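**Q** Got a predicted structure here, sequence first:
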Amino acid sequence: MQKHRIGLVGTGFIARGLLLLLSSMPDMEVTAVLTRRKLNECTEVPLPHVLTNSIQELLAKSDLIVECSGDVIHATGVIAKAMEAALPVVTMDAELQVTTGSFFVSKGYITEAEGDQPGCLAALKANVESMGFKPLVYGNIKGFLNLNPPLEDMLYWGKRSGISLQMVTSFTDGTKVQIEQALVANGLGTGIAKDGLLGTAAEDLQEGAEVLAAEAKRLGKPIADYLLSAKSPPGVFITAEHDERQKDALAYFKMGKGPFYTLLQPYHLCHLEVVKTIRRTLLGEAPLLNNSASPKISVAAVAKRALTPGTVIKKGIGSFDVRGIAVDIAANPNHIPIGLLSYAVVKEHIEPGQILQFRDVDIPDSLASLAWQDIMKKN
């Protein structure tokens, strides 16, 4: 059997887990893993012989690229090269998708994978709609948030969880869920209830989901949002309506009395689910989810603390300077997407809670910045 050659971008938690999983697949093999680190320093990476610092080697040895570096600036450049080589791209990188993913939609094949919440919601949507449900809420579940967590806590939880400081901070301060639901809104053609999302707090999943569904009905459109619910499982849900004539059947199926019905997937298994999307891509199926060619929602950078001129924001996502909130692009045309903040220099005094504007910060030139400008011109 000839194996499909899979190239990975990144050597973090997701990439390492996926590398291990794919090494056990009879029809696939990881032939190259792109890293910017010195190869002899990547001691935690399984199968070190596939590591490379060369993008060209990655492309030459791959039939499909999986991007999971979590670095928007770097990933944008790699994906551009993959598109030039006519290689399909699967991402586990919602940060990339909501910043520059729309730039690539017309240039080649790009899809977000199942595993993270957006991909899981896209797959769940197809399932519930096939049963006649009409979604109102595409929901993410968070157990805990601290919008401005202290460094000491993040160092502790990062070490305990085996993930990077940047990653654990973006999870805790809400940036990650805002990014995920912005991707859901753009990719599935929904709206958001307000900038920053509702983030309804609820002990009971069904009760919280019904609050969100009622708001979607009031707005007259489906929404992407999340519940803050410590007792609920770490998965995704869709709250939907159905044909009134199915009311008795749905009650018999223990779905409740309606009119809102919540369908829960009580898990998302990150890299373990990526294989499903790789397979559908290799089969030539349509992308599961991308940010769309004309996104309506972005994730703006909001100051966590007072920022003075000369401050260098080394990386926006997962920083202690800013966090991200989902915003309507039309209402916030000059906001800086948090994914573009990489070694950016503050020019103006910025107050805590203020949305950063392009006039406030100098951003280094990059393909990612040019891609964002291109997206806005076409939007």
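**A** Received, thanks.
**Q** Going by C-alpha atoms from here, please, whenever you check contacts or count neighbours.
**A** OK.
**Q** Strands of the stretch 1-150 of the chain, residue ranges please.
**A** Under the criterion DSSP state E, counting those that start in this stretch, the stretch 1-150 of the chain contains strands at 4-9, 28-34, 51-52, 64-67, 89-91, 110-112, 134-142.
**Q** and here's the other structure:
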Amino acid sequence: MLNINTGLRKLDESGEKINVGLIGVGQMGRGIVTQVFKMKGMNIPIIANRSVDRAKAAFQSAGVDCKDIYVTNTVSEAENAVKSGKYVVTEDFEVVTKVLPVDVVIEATGVPEIGAHTALKSIYNGKHIVMLNVETDVTVGPLLKRMADSAGIVYTVSAGDEPGAIKELYDFADAVGFKVIAVGKGKNNPVNRDVTPDTMRQKAEEKRINPRMLTSFVDATNTMIELTAVSNALGFVPSQRGLIGPKAALKDLPKLFSLKAQGGILDRYEVVDYVLGIAPGVFVIVTSDHPVIKETMAYVSMGEGPNYVLFRPYHLVCIETPLSAARAFLYGEPTIAPVGVFWLQPPF
């Protein structure tokens, strides 16, 4: 993400902005709108949402006057409104993917089918697509990435969620020449596979989130989905079916994520897993057997090696999502995307 601030500032100084179309204004979508309106060089001129009132409220919360909000489900009217400086709300997500001033579409519904349709229409219409919808990515992401590449469009999963944060940390470690042997994320509660939306409803209401979403956090569905996206992007594999999910302190991770023969928990390297006790952070485990590097790492209090943990103690979800849109527009790069080939027919 280095120098994105410079690129955005230059756009702003030249009077230009990256126009972002947003699909979905739940908790995350509303946060995206608010954050973009605080940034230089970016704008959200159009939102699609099933509830028009909720989309209008998101704009107003970000400081848009209600008289400047225009509601339409017609592409031509939306384009004219955007070009005249209005902010458009539509119930039809396809309108967002077709409006000419839109450079990047952010999909934030969390619904696999809607996400797939949005990404497909965005690619067809020449819009970069940012998925704050990892559910879609792990379902059809490889196919969407292949189609986007063929069209010269950036397909990317969002910064700010754990997969994007892990990939950024991995890229740093890889760039400086470390061998990355494991990556993962923290989980903030023990796994309970017996919970249901009904049993979690009261807690969900207290937290003001969807009961199904909270259930997916507690029963580890969300963790499995996120680490599937990481696996698809890095070519790493699960440590075991269902993952191990040890409870551990940060300082213990280098030893823990070593091979069983060395006193660790792993059967092999290049794996993904989660750890109870380090949420909301993400980590990569790196290794080096070079004496000079080991000496330097000891000097900067990273341990004696040969394994070391690089840790990022936060992920800011929707606050970081606009950076993926900026990166796609400015540099033509994804934050994180699957690297595998989607076979239309079995390769045998």
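**A** Received the coordinates, thanks. Fair warning: this is a prediction, and the values are worked out from it, not measured in the lab.
**Q** Would you give the TM-score for this superposition?
**A** Scored against TM-score structural alignment, normalised by the length of structure 2, the superposed chains reach a TM-score of 0.79; 297 aligned residues with a C-alpha RMSD of 2.2 Å.
**Q** sorry, back to before: dump the strands of the stretch 1-150 of structure 1 to TSV, plus mean neighbour count.
**A** Listed next are the strands of the stretch 1-150 of structure 1 as TSV, based on neighbours: other C-alpha atoms under 10 Å:
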stretch	mean neighbour count
strand 4-9	23
strand 28-34	24
strand 51-52	24
strand 64-67	26
strand 89-91	28
strand 110-112	28
strand 134-142	25
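**Q** want to try a markdown table for those strands, with distance to residue 207 of structure 1 as columns?
**A** A markdown table is the format used below for the strands of the stretch 1-150 of structure 1 (distance: least, C-alpha to C-alpha, whole Å):
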| stretch | distance to residue 207 of structure 1 |
| --- | --- |
| strand 4-9 | 41 |
| strand 28-34 | 44 |
| strand 51-52 | 48 |
| strand 64-67 | 37 |
| strand 89-91 | 33 |
| strand 110-112 | 30 |
| strand 134-142 | 13 |
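**Q** Out of those strands, which is closest to residue 266 of structure 1?
**A** Nearest to residue 266 of structure 1 among the strands of the stretch 1-150 of structure 1 is strand 134-142; the distance by C-alpha to C-alpha comes to 9.4 Å.
**Q** how far apart are the closest one and its match in structure 2?
**A** Compared with structure 2 after fitting, strand 134-142 of structure 1 deviates on average by 0.8 Å (mean C-alpha distance after the TM-score superposition for structure 1).
**Q** Now check structure 2 for the residue matching residue 149 of structure 1.
**A** Matched by TM-score structural alignment, residue 149 of structure 1 corresponds to residue 195 in structure 2.
**Q** And residue 84 of structure 1, by the same measure?
**A** Looking across to structure 2 (by TM-score structural alignment), residue 84 of structure 1 lines up with residue 124.
**Q** of the strands of the stretch 1-150 of structure 1, which approaches residue 260 of structure 1 most closely?
**A** strand 134-142 (8.7 Å).
**Q** For residue 121 of structure 1, which of the strands of the stretch 1-150 of structure 1 is the nearest?
**A** Residue 121 of structure 1 sits nearest to strand 134-142 of all the strands of the stretch 1-150 of structure 1, at 6.8 Å, using C-alpha to C-alpha.
**Q** which secondary structure elements does the closest one contact?
**A** Applying 3 or more C-alpha pairs under 8 Å, 6 or more residues apart in numbering; DSSP states H and E, one finds that strand 134-142 of structure 1 contacts helix 117-130, helix 175-188, helix 205-219, strand 223-228, strand 236-241.
**Q** The last one maps to which residues in structure 2?
**A** Okay, so that is strand 236-241 of structure 1. The aligned range for strand 236-241 of structure 1 is 282-287, by TM-score structural alignment.
**Q** now swap in the second one and tell me
**A** For helix 175-188 of structure 1, the aligned range in structure 2 is residues 221-234, judged by TM-score structural alignment.
**Q** cool, the first one as well?
**A** With TM-score structural alignment applied, helix 117-130 of structure 1 matches the range 162-175 in structure 2.
**Q** Compare the matching stretch with structure 1 and give me the mean distance after superposition.
**A** Mean for stretch 162-175 of structure 2 is 1.0 Å (mean C-alpha distance after the TM-score superposition for structure 1).
**Q** can you give me the offset of that stretch from its chain's centre?
**A** Taking C-alpha atoms, centre = their mean, to the nearest Å, the mean C-alpha location of stretch 162-175 of structure 2 is offset from the chain mean by 12 Å.
**Q** what sits up against that stretch?
**A** With contact meaning C-alpha atoms under 8 Å, 6 or more residues apart in numbering, stretch 162-175 of structure 2 is reached by 157-159, 179-180, 183-185, 226-227, 229-230, 282-284, 286, 310-312, 315, 335-336.
**Q** which one of the helices and strands packed on strand 134-142 of structure 1 has the most crowded surroundings?
**A** Comparing these on average neighbours per residue, with mean count of other C-alpha atoms under 10 Å, the densest one is helix 175-188 at a mean of 28.
**Q** so how far does the helix or strand just after that one sit from its counterpart in structure 2?
**A** Next along the chain after helix 175-188 of structure 1, taking DSSP states H and E as the criterion, comes strand 200-201. Here the mean offset of strand 200-201 of structure 1 against structure 2 after fitting is 1.8 Å, by mean C-alpha distance after the TM-score superposition for structure 1.
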